[in-house]
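S.K.: Provide a 3D model corresponding to the input given below.
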Amino acid sequence: MITAPITLSLARDLLRGALDLERTEYGVLPHRLPARARAQCADGQLAMAESQPSGVRLVFRTRATTIELDTLRTKTAYEGAPPRPDGVYDLLVDGTLAGQASVTGGNVLKVDMTTGSSETVPGPVGTVRFSGLPDRVKHVEIWLPHNEVTQLVALRTDTPVEPAPEQGRKVWLHHGSSISHGSEAASPSTTWPALAASLGGVELINLGFSGSALLDPFTARALRDTPADLISVKIGINLVNLDLMRLRAFGPAVHGFLDTIREGHPTVPLLVVSPILCPIHEDTPGPGAPDFENIGEGRIRFTAMGDPAERAAGKLTLNVIRDELARIVKQRAADDANLHYLDGRDLYGHADFAELPLPDQLHPDAASHRLIGERFAASAFGPAGPFTPRS
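M.R.: Below you'll find the predicted structure:
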């Protein structure tokens, strides 16, 4: 076997979907926000979310029949709850899923949701292994777990690897919340953005950050400064369930966020997506809070703690946000023909909730991720979609 330690140079050659790379004691840690952005916010939730490599994948060509990847993961464990499933690595060969595996060992981030405290228990490097692959030159992608911080340590193969040539596909840059990050998706290549990118034939850069789609200026600047052919921003649910701002601040913040993106991408198709259906917050403001009644059975449900009457004082709900986003996009589109709006309920709405309810009242399950991905692809990349070139 040929062993290649993961250096910054090798990672730059093979990794796609990351905006920054950090050299660590063990290897390389991919980041989905640049260092300047990370330095402007000390929030632990954002730090964990942006360093979980949703949409990040190793891409190369090889005729290897056996591939091994050494990584050091950091897995999250919640006090009082059963262990969470291991993160999944998806192996794609010439665009087709050819294997799935997980690693053992690694660090464990223990979180007490009742107090907000946490501690990290260190663990050893683990190895993910794929064997029995076809003995021919092939395009290989290893999608890293979307829900585990992953330090890349070494790549081993039984024949040499080389960087895969660019395929000339358009780059789709997307920003959103935990739903875009991939919460409750079955695997990294089956989060709804990954599915939509595959159906749309585009290269994905996923800036979906669990709990952290908050109209932060540093995120807008990251979007501004990242080369892209297509951009979408999914706005709303985190602002409600964190009870972060009032209507007076929301409108100007959206304008500022879009203004910043347009500084770097003045004519790129830009799609603003409002929240999917989430009944607990449709007309009830946040904050949202976990219900620990069934945590011992491995089930956490979320509930809205606000009072619908507080909307009169400017508190945000999903319906308030949808109305305001639609108004803002309509206003701006008069001078920006490449700005578009999509109601998130067209991706997941009332009929879908009846058939595929949100298991924790907040996040869609694996089947709903597929549904949302297919509908987004049809809407955005379809014949009349905003991401489809006009003749």
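S.K.: for the rest of this, base every contact and every neighbour count on C-alpha atoms.
M.R.: Noted.
S.K.: number of residues surrounding residue 356?
M.R.: Number of residues near residue 356 (other C-alpha atoms under 10 Å) recorded here: 16.
S.K.: equivalent analysis for the one 3 residues further on, please.
M.R.: Here the number of neighbours of residue 359 (other C-alpha under 10 Å) works out to 15.
S.K.: one more to line up against the first:
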Amino acid sequence: MSTTPITTELVRGALDLERTEHGLLPHRLPARARAQCADGQLAMAEAQPSGVRLVFRTRATAVALDALRTKMAYRGAPPRPDGVYDLLVDGRLAARGSVTGGNVRTIDMGGGAAETEPGPVGTVRFTGLPDRMKDVEIWLPWNEITELVALRADAAVEPVPDRGRRVWLHHGSSISHGSNAESPSTTWPALAASRGGVELINLGLGGGALLDPFTARAMRDTPADLISVKIGINLVNADLMRLRAFGPAVHGFLDTLREGHPSTPLLVVSPVYCPIHEDTPGPCAPDFSRLSEGKLQFRATGDPAERAAGKLTLTVIRDELARIVRQRAADDPFLHYLDGRGLYGEADFAELPLPDQLHPDAVTHRRIGERFADAAFGSDGPFGAGAKPTES
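M.R.: Prediction:
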């Protein structure tokens, strides 16, 4: 097998590629944004390559990717599953695999302290691929930091020409990041992108959808034909701001997006249904009461009475987002609103409850992805075929 240099032409879905001693580390926020926040949770989330994939054309029947993973572990919690690599041939899932070895970063959920135990580079191999010219995509794990070391194949590898597909730039929380999805190509944004026939840039950042100005600027400066922002749950479970600050922060975030994308279809999505925070403020805390059963859950620690003092809940946020979009849409015909309960609501929770009270499972990711695709990419949706293309 011969080695093909991993270059920017082969990597999609990342906003930055950092050269390391091992290879290339994809980032989902640019260096300037990363320099403006010292939060360890955000640093971990943006370096986990949700939506990032290698894309190339080849006749190869065998492909191997050497990678150095950094797997997360949480002290006292059940072990995290290995990250999964999805290999797609001409847009269809053909194989899955994982790498071994790698680093293990252990985090104390109580105090936040973390330590990393180093490990070796691993390899994921795919064989038995069809012996013809084809487009191959290798989707990287959404839940493991992944340094790309080497790409090897038994035939020549070349970049895929521009398919002319629209680029969808999405920002959201851990649910958009991947939460408990089965694999990287089956997170709800990846599923929706596939159904919508668009190229995905996923800025779903676990714990990091906090209306940060540097995230807005990164999105402003990223070429895109369609943009969506899913706002709410992290602001509640981090107990980060009050209602007085929330409204102006949403306006500021949207103003920044419009600086770079003045007439790009822009969809504001409110939170999906989450009973613990519907009417109870944060902060959110781990619930260890069922840890002996191997189950980590979460609980809201706020007091519903604190809403009177401006504390945020999901109900409060949905009302405010709907009001802001109505106000702005009078002068912005390309701004749209989607109530997240249409993607996952109270009836869905009764049928498919959130396993840890906060994050959906793999089946629910598929449901959310299908519903988002129908609502956004359908003929009457804001991202439908008739949506105005971006000027950027």
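S.K.: which residues sit against stretch 264-280 of structure 1?
M.R.: Contacts to stretch 264-280 of structure 1, defined as C-alpha atoms under 8 Å, 6 or more residues apart in numbering, come from residues 224-225, 228-237, 303-304, 318, 321-322, 325, 329, 336, 338-350, 353, 358, 361-362, 386-387.
S.K.: narrow the residues you listed to those in strands?
M.R.: Among the contacts of stretch 264-280 of structure 1, DSSP state E puts 230, 231, 232, 233, 234, 303, 304, 339, 340, 341, 342 in strands.
S.K.: any idea which of the residues you listed has the most stuff around it?
M.R.: That'd be residue 233 among those, by other C-alpha under 10 Å, with 25 neighbours.
S.K.: residue in structure 2 paired with that one?
M.R.: Using TM-score structural alignment, the partner of residue 233 of structure 1 in structure 2 is residue 229.
S.K.: list the contacts for the counterpart of residue 351 of structure 2 in structure 1?
M.R.: In structure 1, residue 351 of structure 2 lines up with residue 355, judged by TM-score structural alignment. Contacts for residue 355 of structure 1 (C-alpha under 8 Å, 6+ apart) come out as none.
S.K.: distance-wise, check residue 355 of structure 1 relative to residue 279 of structure 1.
M.R.: 14 Å (C-alpha to C-alpha, to the nearest Å).
S.K.: over to residue 323 of structure 1?
M.R.: 16 Å.
S.K.: these two: which is more packed in?
M.R.: For residue 323 of structure 1 and residue 279, the more surrounded residue by other C-alpha under 10 Å is residue 279, and the numbers stand at 18 against 12.
S.K.: and the more buried one? What does it align with in structure 2?
M.R.: Using TM-score structural alignment, residue 279 of structure 1 sits opposite residue 275 in structure 2.
S.K.: assign residue 43 of structure 2 to helix, strand or coil.
M.R.: Here residue 43 of structure 2 is helix, with the state taken from DSSP: H, G, I helix; E, B strand; the rest coil.
S.K.: give me the neighbour count for it.
M.R.: Residue 43 of structure 2 has 18 nearby residues by other C-alpha under 10 Å.
S.K.: just checking, residue 130 of structure 1 touches residue 70?
M.R.: No. Residue 130 of structure 1 lies out of contact with residue 70 (C-alpha atoms under 8 Å); the separation is 11.9 Å.
S.K.: neighbour count: these two, which is higher?
M.R.: residue 70 (21 against 16).
S.K.: what separates the equivalent of that one over in structure 2 from residue 51 of structure 2, distance-wise?
M.R.: Counting by TM-score structural alignment, residue 70 of structure 1 lines up with residue 66 in structure 2. Counting by C-alpha to C-alpha, the gap from residue 66 of structure 2 to residue 51 of structure 2 is 19 Å.
S.K.: and the helices in structure 2?
M.R.: Secondary structure of structure 2 (DSSP state H): helices at 31-34, 40-47, 174-177, 188-196, 213-220, 233-237, 243-260, 275-278, 314-329, 346-351, 362-377.
S.K.: outside of the fourth one, which residues touch it?
M.R.: Which is helix 188-196 of structure 2. For helix 188-196 of structure 2, using C-alpha under 8 Å, 6+ apart, the contacting residues are 51, 168, 170, 176, 178, 181, 184-185, 199-200, 202, 365-370, 372-373, 377.
S.K.: report the distance from it to the chain centre.
M.R.: On the basis of C-alpha atoms, centre = their mean, to the nearest Å, helix 188-196 of structure 2 is displaced by 12 Å from the centre of the chain it belongs to.
S.K.: counterpart of residue 331 of structure 1 over in structure 2?
M.R.: Residue 331 of structure 1 maps onto residue 327 in structure 2, by TM-score structural alignment.
S.K.: which residues does stretch 380-390 of structure 2 contact?
M.R.: Contacts for stretch 380-390 of structure 2 (C-alpha under 8 Å, 6+ apart): 224-226, 261, 263-267, 334, 336, 374-379.
S.K.: count of residues packed around the aligned partner of residue 34 of structure 2 in structure 1?
M.R.: Taking TM-score structural alignment, the alignment pairs residue 34 of structure 2 with residue 38 from structure 1. Other residues lying near residue 38 of structure 1 total 17 when counted by other C-alpha under 10 Å.
S.K.: do the same with residue 329 of structure 2
M.R.: Neighbours around residue 329 of structure 2, by other C-alpha under 10 Å: 14.
S.K.: would you mind measuring from it to residue 382 of structure 2?
M.R.: Distance from residue 329 of structure 2 to residue 382 of structure 2, by C-alpha to C-alpha: 13 Å.
S.K.: what residues are shared contacts of the two?
M.R.: Shared contacts of residue 329 of structure 2 and residue 382, counting by C-alpha under 8 Å, 6+ apart, come down to residue 336.
S.K.: the stretch 1-150 of structure 1: strands as residue ranges?
M.R.: Using DSSP state E, counting those that start in this stretch, the strands of the stretch 1-150 of structure 1 run over residues 2-5, 15-16, 20-23, 28-31, 57-62, 67-78, 89-93, 96-101, 107-111, 118-121, 126-130, 138-143, 149-157.
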